[in-house]
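> below is the sequence, then the predicted model.
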Amino acid sequence: MNAIPKLLIVAGIALIIVGLIWAGLGRFINLGRLPGDIAVEKGNVKFYFPIVTCIVISIVLSLVAYIAKWFFK
């Protein structure tokens, strides 16, 4: 099998797994509202920047990429 179809299959399976985990743990872990995320409300203007959520997602995806590198040498 070529590298591209294998990569697409693994990416699809990974997205399904992440979606199931997110749906299951979404009740317990509020990923979009972690402590440290910036939320400003002034009058009828709301600004929200999930900086800590972005950092957590970046670390998790980096770990997944690092582990996937072992399998696709």
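Nice, thanks for sending it over.
> from here on, just use CA atoms for contacts and neighbour counts.
Will do.
> please enumerate the strands of this protein.
Under the criterion DSSP state E, strands of the chain are mapped to 38-42, 45-49.
> distance between the longest helix that the chain contains and the chain's centre?
Determined from DSSP state H, the single longest helix within the chain is helix 3-25. Chain-centre distance of helix 3-25: 11 Å, with C-alpha atoms, centre = their mean, to the nearest Å.
> cool, stretch 31-47 as well?
With C-alpha atoms, centre = their mean as the basis, stretch 31-47 stands 19 Å off its chain's centre.
> presented hereafter is structure B, for comparison with structure A:
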Amino acid sequence: MVSFDWQLSVRLTPEVSDHQEREFIMSRWFIIAGAILLVIGVLMHFAPWLFNWFGRLPGDIRIESERSRVFIPITSMIILSVVLSLLLSFFRR
């Protein structure tokens, strides 16, 4: 038997195996990740101006020549990493 609480934790009764518990937790995280990707996709489609800053910050490397383009968003990735780390630490508590 599985019971939910408001945090992202699960309480399982003894008749559920360890494998089933890990499978349940993994499936829940896949659903959450899919929902987040869906929201980001909808925002990028209907409100692209929200993401204009990405890749245009100081420290992002953009090299363009006649034949090729190289784009390395170092600063944007650092900011994204910090924001995601803060969000994950907030939801773990």
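Perfect, I can see it now. Since we're looking at a predicted model, the values are computed, not measured.
> distance to Ala65 of the first structure and mean neighbour count added to the strands of the first structure, as JSON lines?
Compiled in JSON lines, the strands of the first structure are given as follows (distance: least, C-alpha to C-alpha, whole Å; neighbours: other C-alpha atoms under 10 Å):
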{"stretch": "strand 38-42", "distance to Ala65 of the first structure": "28", "mean neighbour count": "10"}
{"stretch": "strand 45-49", "distance to Ala65 of the first structure": "25", "mean neighbour count": "10"}
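> now those as TSV including distance to Val60 of the first structure?
As requested, the strands of the first structure are exported to TSV (distance: least, C-alpha to C-alpha, whole Å):
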stretch	distance to Val60 of the first structure
strand 38-42	21
strand 45-49	19
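> out of those, which gets nearest to Gly12 of the first structure?
Nearest to Gly12 of the first structure among the strands of the first structure is strand 45-49 (28.2 Å), distances taken as C-alpha to C-alpha.
> so where is that closest one in the second structure?
On the basis of TM-score structural alignment, strand 45-49 of the first structure is assigned to residues 68-72 in the second structure.
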